[in-house]
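# Sequence first, predicted model second:
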Amino acid sequence: MTDAQFRPHGRHLIAGAWVDTPDHFSSSPAEGPAFEFSAGNAALVDDACRAAAAAFDAYASTSIESRAAFLNAIADEIESRAAAITWIGSRETGLPPGRLDGERARTTGQLRLFARHILGRTHLDERIDAAQPERSPLPRPELRLIQRPIGPVAVFGASNFPLAFSTAGGDTAAALAAGCPVVVKGHSAHPGTSEIVAEAILAAQKSAGMPDGVFSLIQAGSRVVGEALVTHPAIKAVGFTGGLFGGRALFDLCAARPEPIPFFGELGSVNPMFVLPSALDGRAEGLGAGWAGSLSMGAGQFCTNPGIAFLIDGPAADRFIAAAHAALEAIAPQTMLTDGIATAWSRGTAQMAATPGVRTLLNSGASGRNSAPALFETDAETFLATHHLHEEVFGPTALVVRLPSEDAMLSVARNFSGQLTATVHIEEADRDLATSLARILEHKAGRLLVNGFPTGVEVCDAMVHGGPYPASTNFGATSVGTMSIRRFLRPVCYQNAPEWMLP
């Protein structure tokens, strides 16, 4: 092996120590050798959660400056392992090295963004109402509000983002910035990537002098591991990125606890795209090709993949579809992240192809873990009457819905459940319809895009990556951007407290 390569040792990181367990599993890489990893279990979850609880008071009491330095140190340690992370990550997931390099930069960028954010103190939302001892008929004491960390947080690694939504990703960065210890359940799709990132966090933890229990990584195991994690009494919130079925099951467990806790789940969506008449007339070919590129990016394995396009039927719709078809047909098969994702995608695509009223325009199929784009079309009546057409097919599968009128476009928008994103393509002449559509869509999605494509989520102050259920389980939260730190804080009001008592 060269210095850029990485051979995992296959253990869990629990409170500063690498730990083995009796049961093991093998990774299932897209290429190269498989490695053995210790499998998580309920006893290991208990050890990690107890360590996080023991570390909470000390870590929550660290200064903002110390936590910011810790976040920056994690970013530095990740970058020092850049070549090895790309090597193992690309082999485990099939993602190209360039994508892994970009995702690593996003991950370290999130850590540094939160370091800057907490140094500005705006996340504390400090509010002071001065005392009014002379007020009549009753005096008012001084009241001070400040946001405080909630306690240990459980984070579930995502299959489609081995870095940015996994071990040191946005949920972990936000929780650590808030002052909360983190227990990560790694994803079985990329255990080696999780391990090397955990090594980076451990190195930063030691150099920054943070408590041992501030971070733990439990590698994948049976469903019992996730259930034990979200029901452990030490855990006070959960961050999750994944599918609706598994996410809803964990959400229900959190709600059923003796002490219910918030479950911040991002569960995916179809991210509808509406092309309004003037935009369609003037830009049909460019929009069709652009849509094809967006929905097939990364083999369609983005939670913001715009899987459905709505068009007013006519010659311009024909041109849009022809351009999308040509662009998708030219895309070579791509490797999907896991065998399970490839199987689920094939099943969903086959179901769409077999649906009465749906016409297949392109369906090259796939073999094994590879996928090729598929394109279908239907009408508004069939779409509204067929529930599974509203559900996400995670991969490069696209559906065009031909609509008879502008009223029909508004009608299908009203019938959508919660989405992460909704997109409108407009021109000035579309103003009336666009305004009416926007008033509907702002109640359906967390992010409303105009004349763009939703794949790609900017990490910044104003970003919202969340939406009404089932896109996410908490419509008031985001898992990307600086506002995501609010998930792991709660307001505390100090009444008439002396300065030395305040945090």
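Received it, and whenever you're ready, just let me know what you need. Numbers count the residues shown, from 1 in each chain.
# from here on, contacts and neighbour counts on C-alpha atoms
Noted.
# quick one: the helices in the stretch 51-200 of the chain?
64-80, 82-93, 97-119, 170-178, 191-208 (DSSP state H, counting those that start in this stretch).
# Please identify the deepest-packed of those helices.
Highest mean neighbour count among the helices of the stretch 51-200 of the chain (mean count of other Cα atoms under 10 Å): helix 170-178, with a mean of 29.
# quick one: that helix to helix 64-80, angle?
With axes from the mean of the first three to the mean of the last three Cα atoms, to 10 degrees applied, the angle from helix 170-178 to helix 64-80 works out at 150 degrees.
# where does Asp318 sit relative to Ala344, distance-wise?
30 Å (Cα to Cα, to the nearest Å).
# count of neighbours near Gly418?
25 (other Cα atoms under 10 Å).
# which residues touch the closest residue to it other than its chain neighbours?
In space, and not counting its chain neighbours, Gly418 is closest to Pro468: 4.3 Å by Cα to Cα, 6 or more residues apart in numbering. Listed by Cα atoms under 8 Å, 6 or more residues apart in numbering, the contact partners of Pro468 are Ser417, Gly418, Gln419, Leu420, His443, Lys444, Ala445, Gly446, Asn474, Phe475.
# With Ala53 instead?
Contacts of Ala53 (Cα under 8 Å, 6+ apart): Gly151, Pro152, Pro181, Gly213, Ala234.
# let's bring in a second one:
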Amino acid sequence: MITGKNYIGNRLSSDGDITFKTFNPELNLENANLFVQATEQEVIKAVDLATEAFDSYKHFSGKEKAIFLRIIADEIEALGETLLQTYCSETGLPEGRAAGERGRTVFQLRSFADLVEDGSWVEASIDTGIPDRTPAPKPDLRKMNIPIGPVVVFGASNFPLAYSTAGGDTAAALAAGCPVIVKSHPMHAGTGELIASAIIKAAEKTGMPNGVFSNINSQDYNAGQQLVSHPKVKAVGFTGSIKGGRALLDIAAKREEPIPVFAEMGSINPVVVLPKALQNRGNEIANTYAGSITLGTGQFCTNPGLILGIAGEALSNFTNELGSKIKEINPTCMLHPNIHGAYEKGKQQAVNQEEVMIVAGLNTEIQVNYASQLVATVSGKTFLENTTLHHEVFGPFSIVVACQNIQELEQIIASLEGQLTGTIISDENEVADYVDLVAKMQNRVGRLIFNGVPTGVEVCPSMVHGGPYPASTDSRFTAVGINSIKRWVRPFSYQNWPNNLLPDELMDENPLQITRLINGELTK
């Protein structure tokens, strides 16, 4: 089923002469399939097709798009064990994780189908005219969200399904009425092609225009740079490193027509453990966080890489217990030798900083490409002075910071870059005494967690997965949940337009029976 070719619209294409293979980190060897990197001409063709498709696809009804999205979900499920086995062979992740991520992916697609079928997401607003108003007539104004145009989505290394080919960005953009060109991640190109085949089958079954979806293979930066630079591309979705996201943001900003880049670029996700919680249940918290730090080999953007507390016996006991629990957990495989190498380099750089002490790590020999988890500790003063320690180490690593007092802890929070999440661990009503701390945390994060762990991102309307830069490039938008559709639309107003020529969403008679804001009142 895997051809190694690109989908340029609904046609398989392999005009180039550069090839590559994916890698099985568990077995430490290359996979068999050979993938052909897209040529510049193939990239241009994909964008041209997407532009042509947009002219018709933007007019498809919510019901038509909903059918398309649901059939994509059905086709993904129909891939069965082939998809799961390919996923595992390209990531080193277990089959249970693959099945869980597939479930999340199809849930996202069906959630967006429900959203666009209902139709109220367009946020229709009508302010009826008053022709005889003095001293000047009031015009009739009607506003709704409309799709922005062809979108480029970059597959994520750590979520081959939920944040990649048919992941949240793609589902949201297709739901909005935007054709999508995916730049498939080279580490899981086989998984990407299987998902792309499901999308193409769904598009053909539902009569979608050719070019509504394309899938581009590339092992280097050329295709991605070409896509973001192309004048017909109108927006970009990216999940990955700060370096990668920032590079795309800069390319988009330098275009003759700058376009938005919605990049989610990781985080160290600060966790504050308040004094009473440390005193009363430090061992319990340590056990919970040992599991969170090592979950998925620490390869989540919400991994708790920074834990803060007030220096003293309770924090020392907690830190030692966390180290003890970390050592009891069996190491697991990382996604790729390159990611494993970057983890080892980042971890070593952190522990080599002055006054950083290793609490616990694995000293035993482990399997190739497996990660050796580690907990370190440092004083609040040193952490404040050394911004190298503020950077994410992508993997099962966390640093415990012993703050001199609550003022120093608050100063550290205020000094951090933007984060996806922040967590406060409190005993009973203890957090009520730390109003300033909560306020400072809110200024730095997109989601604030109480007595929990940051790992685990629920897909629902109230989820915010984003945060101040560099957690994301636009903190006004979420990358998860149905509200992410707002990234791929723009508001548009009709003034004094004939009722019979208006879109159904704005007609007087409201044929779609959607909720609208009419003269300041929400109504159907």
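Happy to help now that I have it. The structure presented is a predicted model; accordingly, all values stated were derived computationally and were not measured.
# In a markdown table: the helices of the stretch 51-200 of structure 1, plus distance to Ala372 of structure 1.
Shown next, in a markdown table, are those (distance: least, Cα to Cα, whole Å):
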| stretch | distance to Ala372 of structure 1 |
| --- | --- |
| helix 64-80 | 33 |
| helix 82-93 | 17 |
| helix 97-119 | 19 |
| helix 170-178 | 30 |
| helix 191-208 | 26 |
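# Of all these, which one comes closest to Gly452 of structure 1?
The closest of those to Gly452 of structure 1 is helix 97-119. By Cα to Cα, the value is 20.6 Å.
# Counterpart of Ile67 of structure 2 over in structure 1?
Using TM-score structural alignment, the partner of Ile67 of structure 2 in structure 1 is Ala69.
# what does Tyr370 of structure 2 give?
Using TM-score structural alignment, Tyr370 of structure 2 sits opposite Asn370 in structure 1.
# Its match touches Met336, doesn't it?
Yes - Asn370 of structure 1 is in contact with Met336 according to Cα atoms under 8 Å; the separation is 5.8 Å.
# Same drill for the two, tell me which one is more crowded.
Met336 (25 against 21).
# What distance do you get for the counterpart of that one in structure 2 to Phe300 of structure 2?
If you follow Met336 of structure 1 across to structure 2 using TM-score structural alignment, you land on Met334. Distance, Met334 of structure 2 to Phe300 of structure 2, by Cα to Cα: 11 Å.
# Tell me which entries of the contacts of Pro468 of structure 1 lie within helices.
Judged by DSSP state H, the contacts of Pro468 of structure 1 include no members of helices.
# Are any of these buried, and if so which?
Ser417, Gly418, Gln419, Leu420, Lys444, Ala445, Gly446, Asn474, Phe475 (16 or more other Cα atoms under 10 Å).
# Mind telling me the two of the residues you listed farthest from one another?
Ser417 and Asn474 (13.9 Å).
# Would you mind finding the match for Gly109 of structure 1 in structure 2?
Checking TM-score structural alignment: Gly109 of structure 1 goes with Phe107.
# how close does that match sit to Ala162 of structure 2?
Relative to Ala162 of structure 2, and taking Cα to Cα, Phe107 of structure 2 is found at 10 Å.
# cool, and His465 of structure 2?
Distance from His465 of structure 2 to Ala162 of structure 2, counting by Cα to Cα: 13 Å.
# Over to Phe318 of structure 2?
Using Cα to Cα, Phe318 of structure 2 is found at 34 Å from Ala162 of structure 2.
# swap in Glu257 of structure 2?
For Glu257 of structure 2, the distance to Ala162 of structure 2 - Cα to Cα - is 30 Å.
# the more surrounded of the two?
Set Glu257 of structure 2 next to Ala162 and count neighbours by other Cα under 10 Å: Ala162 wins out with 27 against 13.
# After alignment, which residue of structure 1 pairs with the more buried one?
Looks like Ala162 of structure 2 aligns to Ala164 there (TM-score structural alignment).
# residues contacting its match?
Contacts of Ala164 of structure 1 (Cα under 8 Å, 6+ apart): Glu103, Arg104, Arg106, Thr107, Gly170.
# Quick check: closest non-adjacent residue to the third one.
Right, the one you point to is Arg106 of structure 1. According to Cα to Cα, 6+ apart, the nearest residue to Arg106 of structure 1 is Ala164 (6.5 Å).
# do the same with Phe263 of structure 1
Nearest one to Phe263 of structure 1, counting by Cα to Cα, 6+ apart, is Val238 at 4.8 Å.
# what's the spacing between the closest residue to Gly467 of structure 2 other than its chain neighbours and Ile307 of structure 2?
Leaving aside its chain neighbours, Gly467 of structure 2 sits nearest to Gly446 (4.0 Å; criterion: Cα to Cα, 6+ apart). Gly446 of structure 2 is 18 Å from Ile307 of structure 2, where distance means Cα to Cα.
# that older thread, next one: the residue nearest to the match of Tyr370 of structure 2 when sequence neighbours are not counted from Leu202 of structure 1, what distance?
Nearest non-adjacent residue to Asn370 of structure 1, counting by Cα to Cα, 6+ apart: Thr335, 4.4 Å away. According to Cα to Cα, Thr335 of structure 1 and Leu202 of structure 1 sit 32 Å apart.
# And Met409 of structure 1, by the same measure?
52 Å.
# same thing with Gly102 of structure 1?
On the measure of Cα to Cα, Gly102 of structure 1 and Leu202 of structure 1 end up 23 Å apart.
# now Gly120 of structure 1
26 Å.
# just to revisit the earlier point, for the contacts of Pro468 of structure 1, which one is nearest Leu250 of structure 1?
Using Cα to Cα, the contacts of Pro468 of structure 1 come closest to Leu250 of structure 1 at Asn474, 13.7 Å.
# Identify the residues contacting that closest one.
Counted by Cα under 8 Å, 6+ apart, Asn474 of structure 1 has contacts Phe263, Phe264, Gly265, Gly466, Gly467, Pro468.
# does the fourth one count as helix, strand or coil?
Secondary structure, DSSP: H, G, I helix; E, B strand; the rest coil: Gly466 of structure 1 is coil.
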